[in-house]
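Participant: got a predicted model here, sequence first, then my questions.
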Amino acid sequence: MPDSDSGAGDREAQLDRAFLALADPVRRSLIARLSRGPATVNELADPFAMTKQGVSKHIQVLEAAGLITRTREGQRRPCHLDPAALEALTAWIDTYRLVAERQFRRLDAVLTTMQSDTQ
């Protein structure tokens, strides 16, 4: 019997790939650079003390995670950040941030009540 919630499973797998890709500092640096605009592999490789092939492998991981895309502009193949993918990550994080903030607000209210009761 097929899983009726396969969409949720797909989203979870996508989140896993994205967070795993972002666990590497080089890939986070590439994302930071691409947040300023598209760039080619050569442009992305410039600040790193590694081969273009090494940077290209990092780019492939980011692309497989759905965080970046590549287009063709004549001879150029620039990489582009996918803002929707980052929005999905921040939405997931925000869900749990909001839960934690509600818990802290409740704790603050309890502590305020306790403090006013002892005065």
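Facilitator: Perfect, I can see it now. Numbers count the residues shown, from 1 in each chain.

Participant: please count neighbours and contacts with C-alpha atoms only from this point.
Facilitator: Noted.

Participant: surely Cys79 and Arg70 touch.
Facilitator: Yes - between Cys79 and Arg70 there is a contact under CA atoms under 8 Å: 4.4 Å.

Participant: show me which of those two is the more surrounded one.
Facilitator: Remark: of Cys79 and Arg70, Cys79 carries more neighbours, 22 against 18, as counted by other CA atoms under 10 Å.

Participant: structure B:
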Amino acid sequence: MSARIDRTLAALADPYRRRAVELLGQRPRSAGELAGELGLAAPAMSRHLRALKAGGLVEDSHPVFDARVRIYSLKDGATAELKQWLAETEALWTHQLAAFKAHVEGGGE
């Protein structure tokens, strides 16, 4: 497994961060909006957003009207490598379980 997948999984390990990703999947939001919807204090939300950025899942931008505000959004293609790994792992398990089933149903011959 690559270091990128490790970082992505580490970022998604927290339920608040997974919920933030779900919310950002609907539309970009400010940290304050996310904190309000998740019921978190601003410093806690900031830590979660830093972890999501470090995991390569989100990016931020400044709206033209106010450079002090950061708007967070999901990063395009951020989960592509994770999705590929999951698909390969699923295929491996499907094959292994089918072989095990055939072995058990065949009487172990």
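Facilitator: The structure has been received and is ready for your questions. Fair warning: this is a prediction, and the values are worked out from it, not measured in the lab.

Participant: report the TM-score for the pair.
Facilitator: Overlay of the two chains. TM-score (TM-score structural alignment, normalised by the length of the second structure): 0.83; 106 aligned residues with a CA RMSD of 2.1 Å.

Participant: after whatever helix or strand Leu20 of the first structure lives in, which helix or strand is next?
Facilitator: Following DSSP states H and E, one finds Leu20 of the first structure within helix 6-22. Sequence-wise, the next helix or strand downstream of helix 6-22 of the first structure (DSSP H and E) is helix 25-34.

Participant: show me what that following helix is packed against.
Facilitator: helix 52-64, strand 79-81 (3 or more CA pairs under 8 Å, 6 or more residues apart in numbering; DSSP states H and E).

Participant: what residues of that helix count as buried?
Facilitator: Going by neighbour count (16 or more other CA atoms under 10 Å), the buried part of helix 25-34 of the first structure is Arg27, Leu30, Ile31, Leu34.

Participant: and the gap between the first one and Phe48 of the first structure?
Facilitator: Read it as Arg27 of the first structure. Distance of Arg27 of the first structure to Phe48 of the first structure, computed by CA to CA, to the nearest Å: 11 Å.

Participant: repeat that for the second one.
Facilitator: Distance, Leu30 of the first structure to Phe48 of the first structure, by CA to CA: 10 Å.

Participant: so what's Glu63 of the first structure up against?
Facilitator: The contact partners of Glu63 of the first structure, by CA atoms under 8 Å, 6 or more residues apart in numbering, come to Thr69.

Participant: which residue lines up with it in the second structure?
Facilitator: Counting by TM-score structural alignment, Glu63 of the first structure corresponds to Lys53 in the second structure.

Participant: same deal with Trp92 of the first structure?
Facilitator: So, by TM-score structural alignment, Trp92 of the first structure is matched to Trp85.

Participant: and Phe48 of the first structure, by the same measure?
Facilitator: Phe48 of the first structure maps onto Leu38 in the second structure, by TM-score structural alignment.

Participant: got CSV for the helices and strands packed on helix 25-34 of the first structure, with distance to Thr112 of the first structure too?
Facilitator: Shown next, in CSV, are those (distance: least, CA to CA, whole Å):
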stretch, distance to Thr112 of the first structure
helix 52-64, 47
strand 79-81, 45
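
Participant: nearest to Gly7 of the first structure, of these?
Facilitator: helix 52-64 (18.1 Å; CA to CA).

Participant: report the central residue of the second structure.
Facilitator: Leu12 (4.6 Å; CA atoms, centre = their mean).

Participant: and the biggest helix by length in the second structure, how far from the first structure on average?
Facilitator: Counting by DSSP state H, the longest helix found in the second structure is helix 80-105. Superposing on the first structure and averaging over aligned pairs (mean CA distance after the TM-score superposition for the first structure), helix 80-105 of the second structure comes out at 1.8 Å.
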